[in-house]
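A.B. asks: sequence first, then the predicted structure:
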Amino acid sequence: MVEHIPVMINEVVEHLKQIPVPRVIVDATLGLGGYAESILTQFPDVLLIGVDRDEQALSMARDRLAAFGDRVHYYLVPFSRLVSVLEKEKVTPDGVVFDLGVSNLQLSLPERGFSFQQDGPLDMRMESSKEVEGLRASDVVNTFSEKDLADIFWKYGEERYSRRIASGIVRYRKENGQISTTAQLVEAIRASLPAPVQRKMGGHPARKVFQALRIFVNNELVELEEGLQAAIEKVADKGVIIVVSYHSLEDRIVKYAMRDWKNEGKGIILTRHPLIPTEKEIEENYKARSAKFRAFMREVDMEEDS
């Protein structure tokens, strides 16, 4: 059983309680159903629309949430397609919740290729179905130029040694052939960096490269921008949009989106500064250590008055 502890769930519930009469909540990143279970329990009259692009996660969430019956509607789509989901449902959501990043399920299964700590095929696609076509991480590291690899590692991983690592990967694949597993990629990264540099990196030397590849392969930042746009277009008056992010690239997009919404008169930012987990929560759930929580309330009257 994959351990799944929802991050900052108390803050999520408390901010949803600011909605006058919550009827429909969208969990735009359903995952294993941790947020959904708490929301459905805390708000017994709510219909929850659960969206996820990972078929494996959606199946496990169905099992977890089975007791809630038809109070949950499930959609196997990326959250950039929220508009079409809501149009099909013919509902206006009172709240939309995003829990970004990679899930414990994806990290814990070596065959998904997300983890630099377990050996598996170098995949990283969030769509788990075998029938889904799409760029794999192995396609990127084996066919992209040194410059393109360096750009990806810098742009999506903020990796300061991006050029050195890209050069090392190109050299590794010339000397050893295709890089087809996560362990081979880690080996190539380690071989490209002197030991003193690795010691200064403050974490696993492959961490930022794996993050960058995952974001690039899954087009995560564009997905986020489109998901946020769908949320602000569709959420009800006095509805709340909540985002929990885990790295600066995501948080920056959320911060600027909410600032723009405020400046356009679409509502108010409920979190003047991002909320962060308590020390107790971080002790109990290590994944929470880098989380940042932001929330926004839609106010139609403000836009009409402006």
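C.D. replies: Received the coordinates, thanks.
A.B. asks: only C-alpha atoms for contact and neighbour calcs from this point on.
C.D. replies: Fine.
A.B. asks: do you have the strands of the stretch 151-300 of the chain handy? List them.
C.D. replies: 240-245, 267-269, 292-298 (DSSP state E, counting those that start in this stretch).
A.B. asks: tell me what the shortest one is packed against?
C.D. replies: Taking 3 or more Cα pairs under 8 Å, 6 or more residues apart in numbering; DSSP states H and E as contact, the helices and strands that strand 267-269 lies on are helix 248-263, strand 292-298, helix 300-305.
A.B. asks: likewise for the last one?
C.D. replies: Packing partners of strand 292-298 (3+ Cα pairs under 8 Å, 6+ apart): strand 240-245, helix 248-263, strand 267-269.
A.B. asks: next, the angle strand 240-245 makes with it.
C.D. replies: Inter-element angle recorded for strand 292-298 and strand 240-245: 160 degrees (by axes from the mean of the first three to the mean of the last three Cα atoms, to 10 degrees).
A.B. asks: included below, for side-by-side comparison, is a second structure:
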Amino acid sequence: MMQNKTKEHVSVFLNELVSLLPVIKDSWYIDATLGSGGHTQEILSQGGKVVAFDWDDAAINRAKTQFSSELNGKRLFLVHEPFSKLKEAVKFLQNQGIPSLFSGVIFDFGTSTEQLMSEERGFSFRGSGVLDMRMDVRLAVMAKDIIAAVPAKQLAQLFRDFGGELEADRIAKAIKSSPEPIETTKQLADLVISVKHKKAGSLHPATKVFQALRIAVNSELTEIQLALPQALSLLLPGSKLLCASFHEGEDRLAKHYFQIWEEQGKGTRLSKKPMMPSDDEIISNPRSRSAKLRGFIKK
């Protein structure tokens, strides 16, 4: 019996993603972003089987307890790797009865509530942890290392490209001229608050800077570029690739690939415009306010 331990984190588009697949009993699916296990749990509860990926060892360790019976029954396989290694991992697992093609692939990009709530992970501007931000602790470079090593001009460009930060130059110059090295989340958040002109609105002033650093540390957009073509190649004809994104860079990549694939005759988009969260979902799960959902059906 599955234990529901996902109360702290609410998966965005949970019902939409799983119903759009849809789940066929005893068919295999890939959850490319396991996180707190919400999508994997729903697929399993409807009789599907799952290969779930996550490069965060905390997510993998939680899932080992959460889904112990499904793991023992070989209805679920966990892969502690980034989703850029989809094909490599599937090939490795085929000697354990995993198929070469799947009935659906789900991506839910972004951070989980558990990651944001953990001060020592350094993802959140609320708290005072080390500026780490690594999804995978096996990665060598932390956010504090980027801040220390990258010149102001390139740092500002990073904030603009990955965060859409309008005051990127001012923030980057303040970081590089700081008398003390910026090594904690509180130091960085306080600095951004002190130098930004525009502080009104619902977003914390440091939101975009933190997002940009997280994307850079984890090479998130490169990961998506590598993973989406692999995901398409792992789909059975008529099956769906579904992507929930949370910022413009992620959504732009999904849109680009789906449009190109449609032009190449590899399948069709579910719709030209992304699906947006309902008002009810935004109220019950504020994290969903910036979410977009796109899908592609393989020919």
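C.D. replies: The structure has been received and is ready for your questions. Everything quoted here is computed from the prediction, not taken from an experiment.
A.B. asks: Gln184 of the first structure is nearest to which of the helices and strands packed on strand 292-298 of the first structure?
C.D. replies: Taking Cα to Cα, helix 248-263 is the member of those nearest to Gln184 of the first structure, at 26.8 Å.
A.B. asks: and Gln157 of the second structure, how many neighbours does it have?
C.D. replies: For Gln157 of the second structure, the neighbour count with other Cα atoms under 10 Å is 17.
A.B. asks: if I pick whatever residue of the first structure lines up with it, what's in contact with it?
C.D. replies: In the first structure, Gln157 of the second structure lines up with Asp151, judged by TM-score structural alignment. Neighbour list for Asp151 of the first structure: Ser162 [criterion: Cα atoms under 8 Å, 6 or more residues apart in numbering].
A.B. asks: thinking again about what came up before, which one of the helices and strands packed on strand 292-298 of the first structure has the most crowded surroundings?
C.D. replies: Across those, averaging neighbours per residue (mean count of other Cα atoms under 10 Å) puts strand 240-245 on top, at a mean of 26.
A.B. asks: got the end-to-end distance for stretch 46-63 of the first structure?
C.D. replies: End-to-end distance of stretch 46-63 of the first structure (Cα to Cα, to the nearest Å): 19 Å.
A.B. asks: repeat that for stretch 194-214 of the first structure.
C.D. replies: 25 Å.
A.B. asks: distance from it to the middle of the chain?
C.D. replies: In terms of Cα atoms, centre = their mean, to the nearest Å, the gap separating the centre of stretch 194-214 of the first structure from the centre of its chain is 20 Å.
A.B. asks: just send the strands of the stretch 151-300 of the first structure back as TSV, with distance to Ala191 of the first structure too.
C.D. replies: Output for the strands of the stretch 151-300 of the first structure, formatted as TSV (distance: least, Cα to Cα, whole Å):
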stretch	distance to Ala191 of the first structure
strand 240-245	31
strand 267-269	46
strand 292-298	34
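A.B. asks: looking at those strands, which is nearest to Ile215 of the first structure?
C.D. replies: strand 240-245 (13.2 Å).
A.B. asks: center of the second structure, which residue is that?
C.D. replies: Phe109 (2.4 Å; Cα atoms, centre = their mean).
A.B. asks: what residue in the first structure is paired with that residue?
C.D. replies: By TM-score structural alignment, Phe109 of the second structure lines up with Leu100.
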